[in-house]
Structure formats: C-alpha cells, structure tokens
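Participant: Sequence plus predicted model, see below.
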Amino acid sequence: MKIGCPKEIKAQEFRVGLTPAAAREAVAHGHEVMIETGAGAGAGFTDDDYLGVGAHIVDTAEEVFAKAGMIVKVKEPQAVERKRLREGQVLFTYLHLAPDPEQTRDLLDSGVTAIAYETVTDAAGGLPLLAPMSEVAGRLAPQVGAWALQKANGGRGVLMGGVPGVGPADVVVIGGGVVGTQAARVAAGMGADVTVLDRSLPRLRYLDDVYRGVFKTRYASADATAHLITTADLVIGAVLIPGAAAPKLVTKAQLSTMKRGAVIVDVAIDQGGCFETSHATTHENPIYEVDGVVHYCVANMPGAVARTSTIALGNATMPYMLALADKGWQAACRDDAHLLAGLNTHAGKLTNYAVGRALGIDVVSPSVIVKA
C-alpha cells in the first residue's frame, strides 16, 4: 500500500502523523511511504530522518493525497484537505465529528473511509489511541492554567502552590478519567489543593485507593459542581463521552458565581467543550474572557509539546496503521472489533452512532459495512 503523511496545516499544529520509526516499520512490511517535505520539522524530525528509513519525500500535500491509498494524519482534515479526499481512500487520524457537522458532511460527500483514532477501543473498554494525547493534555492543563492565572494574563494572580503563610490555588477537575487523573496528579504536584469530580463511584474509589489523599474526590452532582466552582481558582474540564459531544456542565449563568480572574481550562473542547461559554482557540491566541473568567480552550493542546506528543501517538497508532496497510481496512476491521469501532464514515455513509445522534444523521452499522 502507498501510505501518505501530509504536513499538518491547522494553526499552531506541530505534530506529524508518522514518525520515522513508524515509517521504518511500514517500509519493512513492504509498503511505500510518502512524506510531505517538512512534515516532521515541528516535532524535530528532518526529511533526511525519513529518507534514512526508506520513505520518499514529496514536494506537496496535493501529491500525497493524490497518490496515497491511506492518509495518516494527526488532526482532522481541514477544508482544503477534505476536498482532496476520495472514495476508496482510507483516512486514519483524529476526527472529533460530533461537534463538527461541516467536516462530517464533507467526509460523507468525499466517500472516504475515515477511521478515527478517538473511537478505536480496546479489550479493557479504553480508548488506546486517545489515551496518550489525553495524558499529554491532562498534564498540560495545570501548566497552562497556572500561566493563565498570572495577573498579566488576566488571571487572579494566584500561585498554584502558594508560599509559607499563603494558601495554594484551589483547583477543581471535572472528570476522573485519563485527562482528569493526569491533571489532578500534576496540579497536586505543583502544590495546589485539588478536588476531582466524577459520576462513577468505582472510579472515585480507584482514585482514592491509588492516590491516597494526594487529591480529594467528590461525586459529580450538579449541586457539588455548582458549589465547588464558586471557590475555585482553576477549573479543568476533563469530561469525555466517546465519540459524542461533551455535556455542558457549567452554564454561562454560573460564571457570575465564580471568582473574578478565575481560570477555566476546557480540555474537552475537541468534542465541543464542557462549559457553555467555551469556544475553540489556538496556541497563537489561547485565552479569552467571559464575565471576568479567563477561558483557555485550545483545541490541540498536545501540539504545544509536539515532539513528546508525536512520539507517544506514533507508539500507539503504529500497530493499527500496519494492520490497515498489511490486510486492507476491511480485513483489518473484520479481524479486530476494536479497530472497527474507529470506523466513522465509508462511501458516503456514517458508521458511528454517537456522531449520528449528535448530528441527526442516519447511521449504518459498521459491522454491516465491513461485511459488504
């Protein structure tokens, strides 16, 4: 198979879909790998790094899309990229379709077979291709929140760990999954007073057992959430419903109950965000203010640490990329129901039920598609 990797063109996105290590593996499996020139530069990989493992360097993204049978990316295809997709081609990348009807319609119109990293599952019920970026984003959230809390950036001027005689920042993390756990660990490590909210009692028990009071846990009732945000200096939104739009857990009206200069970091913004006042921002202009509350809603947070993120993502996606290339997408998905869960569109049909519910689009079962 011809595997193509174009340079990411989303604003301030420095990751790349294929590492040289992944390219080496694909070439060893007998596949042709095409990398757009400069695609790896933001993550610290040169064209020579790819040439050295047997990949080809091509001059333009147009050539990559025109010749490759499978496109491997990081972020969802932008409008100009979606015009280059075609039926019979496989797209393997993050998609986050539920809050993005325009992208969904373009993918359906193109006929491309789109497999989304974020909906591939595993035997333990996890999301193995989302997890590494969730870990990165979770660990980044207190870091960027601490920056936004600085007075010069519009925040309250509160130091996360405080100093002797002055208390630490009060941090609330909504969601105790991968993002929330990593965010809580780092925030607590910075010295903050951290509370994690979640609706799963087994998850809360797990966090209590494993972290033994490093941070506090609370059941995520509407009442508890409403109360805790009134005292918080930093609120981190870390809620995920796989494939679906994130629930709105803090309303605009509730912002008036928060401290002036408090900070919201919405890690769920890729799925539409879990605060009513959230809208996507970029690393270039990451923050804005609503009713005195600073919002950080960068939709590709891991892109800020592009080398770490690229290598972590490449480690996770490589086996699936090789299976798709070695067997073809249909056989690979027939052999692996967890990979099949990643199928979001094929030949003009939507194949993910959570996206269909969010956007009001009829869905065809992926198991029916893969058997056709």
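Facilitator: Structure received.
Participant: Could you use CA atoms for every contact and neighbour count after this?
Facilitator: Noted.
Participant: Pull the residues that contact the host helix or strand of Val172.
Facilitator: Following DSSP states H and E, one finds Val172 within strand 170-174. Contact partners of strand 170-174, identified using C-alpha atoms under 8 Å, 6 or more residues apart in numbering, comprise 160, 180, 183-184, 187, 192-198, 220, 228-229, 231-239.
Participant: ranges for the helices of the stretch 1-150 of the chain?
Facilitator: Secondary structure of the stretch 1-150 of the chain, counting by DSSP state H, counting those that start in this stretch: helices at 20-28, 47-51, 61-67, 79-82, 101-110, 131-149.
Participant: Pasting the second one now:
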Amino acid sequence: MIIGLPKEIKNNENRVALTPSGVSELKKYGHTIYVQASAGLGSGFKDTEYEAAGATILPAIEAVYAQAEMIVKVKEPIAPEYSMIKEDQLLFTYFHFASSEELTQAMIARKAICLAYETVEKNDRSLPLLIPMSEVAGRMAPQEGAKYLEKPMQGRGILLGGVPGVKPANVLILGGGVVGTQAAKIAAGLGAHVTIMDINLTRLRELDDIMPANVDTQMSNTYNIREAIKTADLIIGAVLIPGAKAPHLITRDMLKEMRPGTVMVDVAVDQGGCIETCKPTTHEDPIFVIDEVVHYCVANMPGAVPYTSTLALTNATLPYVIQVANKGWKGACLFNEELKRGLNVVKGEVVYKGVADAWNLKVTDVNEVLAAAL
C-alpha cells in the first residue's frame, strides 16, 4: 500500500503520526511511504532519519495527498486540506466528528474512508488508540491548571500544593476514566486536595482503593457538582462518551457560584466539552475568562509535548496501521472488529451512531457498507 505522512498544520500541532522506526516496520512488509518534508521536526525527527528508514520525502503536502492510498495523521484534517482528499482515500487519524459539523459534512462530501483512532474499541470497551493521548492530556491538565492559578495568569493566586501552615488547592475532577485517573495522580502528587466524581460506583471503589489519602471519591450528580464548585480552585473536565458529544456537566449559570480566579481545564473539549462555556482554544492563545473564571480549552493538549506524545501514539497505532496496510481497509475491518468500530464515515455514508446523532444524520449499518465495498 502507498502510505502518506503529511505534516500537521493545525495551530501549534507538533506531533507526527509515525516515527522513523514506524516507517521501518512498514517497509518490512513492502509498503511505500511518502513523508512530507519536515513532518517530524516538531517531534525531534529529521527528514534524513525517515529516508534512512526507507521513506521518500516529498516537498509539499499536496504531493503527499496526491500519491497516498492511506493518509496517516494525528489530528483531523482542517479546511485547507479538504480539497486534497480524494474519493476512496483512507484517512486514519483522530477525527472527533461529534464536535465539528463542518468536518463531518466535508468528509461526507469527499467520499473518503474515515477511520477514527478515538472509536477503535476493544471488546472490553477500552479505547486503545485514545488511551495514550488521554494519559498525556490527563497528566498535563494539573500542570496547566497550576500555571493558570497564578495571579499573573488571572487565576486565584494559589499554589496547588500549598506550604506548611497553608492549605493546598482544591481540585475537582469530573470523570474517573483514563484522563481523570492520570490527572488525579499528578494533582495529588503535587500535594493538592483532590475530589474525583464519576457516575460509576464500581469505578469509584477502584479509585478509592488505589489513590493516596489526599484523593476523595464522590458520586457525580448535579447537586454534588454544584456544591463542589463553590470551593474548587481547579476544575478538570475529563468526561468521555466514545464518538459522541460530551454532556455539559457544568452549565453557564454555575459560573456565578465559583470564586473569582477559579480555573477550568476541559480536556473533553475535542468532543464538544463537558463545560458549557468552553470553546476550543490553541496553545498560542489557550485561555479566556467568563465571569472571572479562567477557561483553558486547548483541543490538542498533547501537541505541547510532541516527543513524548508521538512515541506514545506510534506505540499504540502502529500495529493497527500495519494491519490496514497489509489487508486493505476492507479486509482489516472484516478481520478485526476493533478496527471496524473505528469506521465513522465511508464513501459518503455515516456509519457511526454517535456521529449521526450529533448532527441528526442518517446512520448506515457498517456491515452493509462493508458488504457493498467488497
């Protein structure tokens, strides 16, 4: 298969979808890999390293799209890329369609095959290609929150861990999944008082067993959230419904109940956000303030630590990329149910219910689409 690796052009996105070692593994199976010049520089990988691994370097992004049967990316295509995407071309990347109707309609119109990292799902309901970036974002969230709690950053002027004789900050984490667990570890390690909320009592029991003494668990409901935000210094949104919009657990009216300088980090923003007032921001301009509450809503948080993120992502994605390259997208999805669940849009048809529900679109059975494609 001919595989294309374009440079990410989203604001301050420095990750790359394949490392030179990933290219080397694909070459073992006889695949052709075209890499856009400087695609890996942001993550610390030179063009010469890709060439040594067996890739061909192309000067422009248009050439990569024109040559490739499968495009492997990190983030969803943005508007300048839409016209480059060919009918029947496979794109394997994070899409988060439920947060962007424009992107959804563009991919339907291009009649591409859209295989989304975030909905590749194992039988135990875990999300193997989302987990590594959730781990990175979860660990970053308290770091970013701590920074924006500083007074020059418009925060309350509180040190997350406090000092002897002064209480630490209160951190509220909404969601006890991968992001929430990683966020709790870091916040607790910095010395904060942490409360994790979740609707799953079994998960809360598990967290209660493994977390240190400065982490409490609490059932998530509107009443408990409203009470907790009154004394929270840092709120981290870590809610995920695979492939669908995140629910708004903090609504616009709740901001009035928070103290001035409270910081909210919505890690769920790339799925629409679990905080109603959040909208996607960038590393270049990461925050905005509403009702004296600081909102940090960067949609590609792991892009700020691209070396770590690229290695972690390739570790997870490469086995799936190899399967798709070896068998073709149809063969791979028929062979592997996990990959089949990753199909979101196929040749103009929406085949993932969460995406269809988000934009009131017709959903087509994925098995019918696969059968018709054979």
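Facilitator: On my side now, so go ahead. What you see is a predicted model; the values in this text were computed from it and never measured.
Participant: Now do the strand holding Val172 of structure 1 and helix 131-149, the angle between them.
Facilitator: 150 degrees (axes from the mean of the first three to the mean of the last three C-alpha atoms, to 10 degrees).
Participant: mean deviation of strand 170-174 of structure 1 from structure 2?
Facilitator: Here strand 170-174 of structure 1, set against structure 2 after superposition, deviates by a mean of 0.2 Å using mean C-alpha distance after the TM-score superposition for structure 1.
Participant: following that strand, which helix or strand comes up?
Facilitator: The first helix or strand that comes after strand 170-174 of structure 1 along the chain, using DSSP H and E, is helix 178-189.
Participant: Superpose on structure 2 and give me the mean offset of the helix or strand just after that following helix.
Facilitator: Counting by DSSP H and E, the element after helix 178-189 of structure 1 in chain order, helix or strand, is strand 193-198. Once fitted to structure 2, strand 193-198 of structure 1 is off its aligned match by 0.2 Å on average (mean C-alpha distance after the TM-score superposition for structure 1).
Participant: ok, then the element right after strand 193-198 of structure 1?
Facilitator: Trace forward from strand 193-198 of structure 1 with DSSP H and E and the next one is helix 201-211.
Participant: Now that following helix: buried residues?
Facilitator: Neighbour-count burial for helix 201-211 of structure 1 flags Leu204, Leu207 (criterion: 16 or more other C-alpha atoms under 10 Å).
Participant: what is the orientation angle of it with helix 178-189?
Facilitator: Using the same axes, to 10 degrees: helix 201-211 of structure 1 against helix 178-189 is 40 degrees.
Participant: For helix 201-211 of structure 1, name the packing helices and strands.
Facilitator: In terms of contacts (3 or more C-alpha pairs under 8 Å, 6 or more residues apart in numbering; DSSP states H and E), helix 201-211 of structure 1 is packed against strand 216-219.
Participant: which bit of structure 2 covers the strand it packs on?
Facilitator: Here strand 216-219 of structure 1 aligns to structure 2 at residues 216-219, judged by TM-score structural alignment.
Participant: contacts for that stretch?
Facilitator: Val194, Thr195, Ile196, Met197, Asp198, Ile199, Asn200, Leu201, Leu204, Leu207, Asp208.
Participant: tell me the residue furthest from the middle of structure 1?
Facilitator: Within structure 1, Gly165 marks the point farthest from the mean C-alpha position, 38.8 Å out by C-alpha atoms, centre = their mean.
Participant: For Met190 of structure 1, see how far away it is.
Facilitator: When C-alpha to C-alpha, to the nearest Å is the yardstick, Gly165 of structure 1 and Met190 of structure 1 sit 16 Å from each other.
Participant: repeat for Arg139 of structure 1
Facilitator: Separation of Arg139 of structure 1 from Met190 of structure 1 (C-alpha to C-alpha): 11 Å.
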